[in-house]
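Q: can you look at this prediction? I've put the sequence above it.
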Amino acid sequence: MRVAQLGSGTPEIAVVAGVHGDEPCGVRAVERLLDDRPTVERPVKLIVANEDALERQVRFIDEDLNRAFPGSPDAKTHEGSLAHELVSELEGCLTFSMHSTQSHADPFAIVNGVSETATDVVPQLPVTAMVETSNFADGRLFSTIDTIEVECGLQGSETAAENADRLTRAFLTAVDALPGDTVRRDLPVYRLTDVIRKDQADTYEVFVENFTAVEAGASFAAADGDEQVADESFYPVLMSPNGYRDVFGYAAEKVDVIETTASADATSD
């Protein structure tokens, strides 16, 4: 784990990259901040987490770090002990954690609850949606540390790296660490409701788009040609043929739209 800091003092803001070793986009964003050394108005802790996995270009060494929190100093796995060290480094910090995905090109945020902080900060980020995942938060960083996760784009793409840089600087501006203004956006909010599992097969297909409603009775995926049909309507999130070993992704419900002040005022007139 590599730890650096912008500004002096005790940070209450942190940026984390490289939780998964096959997702280098956030590392690029952290390295660019360290190269640029912008003047900050609040100190910021910068962390590249799973350096061993990054070096090997694998998701993890022994277990998924983002399912290993809070970890333990006596853990038998690399990620179990690393999770404990990372929690110690992040104690007391609002944390911004960057990821990438095989399922969706447009950035979106993932939170453990629709908190006051989330509803204030996330609409200031260049994301298309906010996903509330408290039903599936066990072992994730935000189950232990106050964290906003972002999926920056498609894994390994240059666009995801560019998005990570834009997202990080927007976050640091939103929390008053960097000077300047952000742009607030109307933001749909989804809540994960179920895991969409997949059977062992040689080939997988997904027929639907993430964040686009799937109606009851519609075929949405297939394993070796055996189609899965929706029992009830849902919104797919993180759906892809091969992103996860044993699941296609998640089913979600749309629970809200966070409106900008201007939109809210216009609606009330």
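A: Yep, that arrived. Numbers count the residues shown, from 1 in each chain.
Q: C-alpha from now on. contacts and neighbour counts both.
A: Noted.
Q: and for residue 74, nearest residue in space, chain neighbours not counted?
A: residue 81 (6.7 Å; CA to CA, 6 or more residues apart in numbering).
Q: buried sites along the helix or strand hosting that neighbour?
A: Assessed by DSSP states H and E, residue 81 sits inside helix 78-90. Using 16 or more other CA atoms under 10 Å as the burial criterion, the residues of helix 78-90 that qualify are 78, 79, 80, 81, 82, 83, 84, 85, 86, 87, 90.
Q: one more: stretch 229-239?
A: 234, 235, 236, 237, 238, 239.
Q: nearest to residue 2, of these?
A: Among those, residue 238 lies closest to residue 2 (CA to CA), at 28.7 Å.
Q: take the one below as the second:
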Amino acid sequence: MRVVQLGDGTPEISVVGGVHGDEPCSARAIERLEADDPDVERPVKLVVANELALDRGVRYVDADLNRAFGEDTPADAHERRVAEALAEAVEGTTALSIHSTQSHADPFAVSDGREAHVQRYVPQLSVAALVDTTDFGEGRLFAANADIVEVEAGLQGTETATENAYTLAREFLTAAGVLPGDTVSRELPTFAMGDPIPKPEADEYEVFAENFTEVEEGEPYAAADGEVLVAEEDFWPVLFSPYGYEDQFGYRGEPAPNIGQSPSEGANSTSRNSRSSAQ
């Protein structure tokens, strides 16, 4: 694991990338931030977590790092050791954890919508929606003693995801008062993440539904080896893709109260940052 600090003092802000080795966009964005060597107004930690998995181009070496923050991961697993080091590195900070996905081209946030830091920062990021992961944090980085905002920067392995990751990191650092400038706070659609959508055993899969767009009862949403699957009830797909998960397409979502101010209230307003407002 590699940790770089910009600025003097004890950081209360951090940016984490490279949790999954097959999602290099976040590590590349952090490298670009380092190369920028910006003048910062308060200190920040930049963390590239699973360097070994990144070097190998694999999601993980022994265990999924984003599920390794608990006792179920074997003590001798590479990711268990990385998880312990990562938890220590981000302890006491507000952290942006950047990932990429196979489910949606536009960035979106995946965080606990009840948390004040999520309500504060996510509306200031250029994301399409918030997926509220209340009660889905077991074993994840959320278990660390830190305030975590987790985002998906775009489609895995694309240059667009790298550009998005860099933009999201700078937006977050601006909102936190690390970088100078203003950010715009927007109202964002929010979806509560519900039950998994199972995949029947098959060799080939297709999906017809779009993430964050309602699938009505009786509407086809996917196919397995050419057999069309039809919704038994209305739902909003989230993290939905043909091959993102081994045994499920994604999750059933339900619309939840939006976060952030409405465009009619704040279309021409900005949120000016200060050192005292970041936590």
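A: That came in fine, so what should we check first? Because the structure is predicted, anything quoted here is derived from the model rather than measured.
Q: just to revisit the earlier point, surely the residue nearest to residue 74 of the first structure and residue 69 touch.
A: No: Residue 81 of the first structure lies out of contact with residue 69 (CA atoms under 8 Å); the separation is 9.3 Å.
Q: how about residue 9 of the second structure, nearest residue that isn't a chain neighbour?
A: Nearest non-adjacent residue to residue 9 of the second structure (CA to CA, 6+ apart): residue 43, at 6.1 Å.
Q: determine which two of the buried residues of helix 78-90 of the first structure are furthest apart.
A: Using CA to CA, the pair of the buried residues of helix 78-90 of the first structure lying farthest apart is 78 and 90, separated by 18.3 Å.
Q: hang on, the earlier thing: now, among the buried residues of helix 78-90 of the first structure, which is nearest to residue 199 of the first structure?
A: residue 79 (27.5 Å).
Q: measure the nearest residue to that closest one once chain neighbours are set aside to residue 140 of the first structure for me?
A: Excluding the flanking residues, the one nearest residue 79 of the first structure by CA to CA, 6+ apart is residue 65, at 5.1 Å. Counting by CA to CA, to the nearest Å, the gap from residue 65 of the first structure to residue 140 of the first structure is 8 Å.
Q: once aligned to the first structure, how far is the helix or strand hosting residue 46 of the second structure on average?
A: Here residue 46 of the second structure sits within strand 44-48, counting by DSSP H and E. By mean CA distance after the TM-score superposition for the first structure, the fitted strand 44-48 of the second structure averages 0.4 Å away from its aligned residues in the first structure.
Q: look through the first structure and tell me its longest helix.
A: For the first structure, the longest helix by residue count, based on DSSP state H, is helix 158-174.
Q: contacts for the helix or strand following it next, please.
A: Next helix or strand after helix 158-174 of the first structure toward the C-terminus (DSSP H and E): strand 187-197. For strand 187-197 of the first structure, the surrounding residues in contact (CA atoms under 8 Å, 6 or more residues apart in numbering) are 123, 128-136, 237, 246-259.
Q: just stretch 57-73 of the first structure next, same as before
A: Against stretch 57-73 of the first structure from outside (CA under 8 Å, 6+ apart): 19-23, 50, 52-53, 77-85, 87, 138-141, 143-144.
Q: then stretch 26-38 of the second structure?
A: By CA under 8 Å, 6+ apart, stretch 26-38 of the second structure touches 6, 15-18, 46-48, 98-100, 162-163, 165-166, 169, 179.
Q: cool, and stretch 149-158 of the second structure?
A: 22-25, 94-111, 117-118, 121-122, 160-162, 164-165, 168.
Q: do the same with stretch 225-237 of the second structure
A: By CA under 8 Å, 6+ apart, stretch 225-237 of the second structure touches 191, 202-205, 209-223, 250-255.
Q: ok, 10 Å please
A: Applying CA atoms under 10 Å, 6 or more residues apart in numbering, the external contacts of stretch 225-237 of the second structure come out as 103, 191-194, 196-197, 199-223, 249-255.
Q: got it, and stretch 210-220 of the first structure?
A: For stretch 210-220 of the first structure, using CA under 10 Å, 6+ apart, the contacting residues are 103-105, 128-129, 188, 190, 205-209, 227-240, 248-254.
Q: what span of the second structure is that stretch aligned with?
A: Here stretch 210-220 of the first structure aligns to the second structure at residues 211-221, judged by TM-score structural alignment.
Q: could you tell me the end-to-end distance of the matching stretch?
A: Span of stretch 211-221 of the second structure from end to end, CA to CA: 11 Å.
Q: secondary structure class for the most centrally placed residue in the second structure?
A: Residue closest to the average C-alpha location in the second structure (CA atoms, centre = their mean): residue 151, at 2.2 Å. When classified by DSSP: H, G, I helix; E, B strand; the rest coil, residue 151 of the second structure comes out as strand.
Q: would you mind measuring from it to residue 73 of the second structure?
A: To residue 73 of the second structure, residue 151 of the second structure is 24 Å away according to CA to CA.
Q: residue 272 of the second structure too?
A: 42 Å.
Q: these two: who's more crowded?
A: For residue 272 of the second structure versus residue 73, neighbours defined as other CA atoms under 10 Å are more numerous around residue 73 (20 against 15).
Q: is it correct that residue 120 of the second structure is in contact with residue 184?
A: No: with contacts counted by CA atoms under 10 Å, residue 120 of the second structure stays clear of residue 184, the gap being 11.6 Å.
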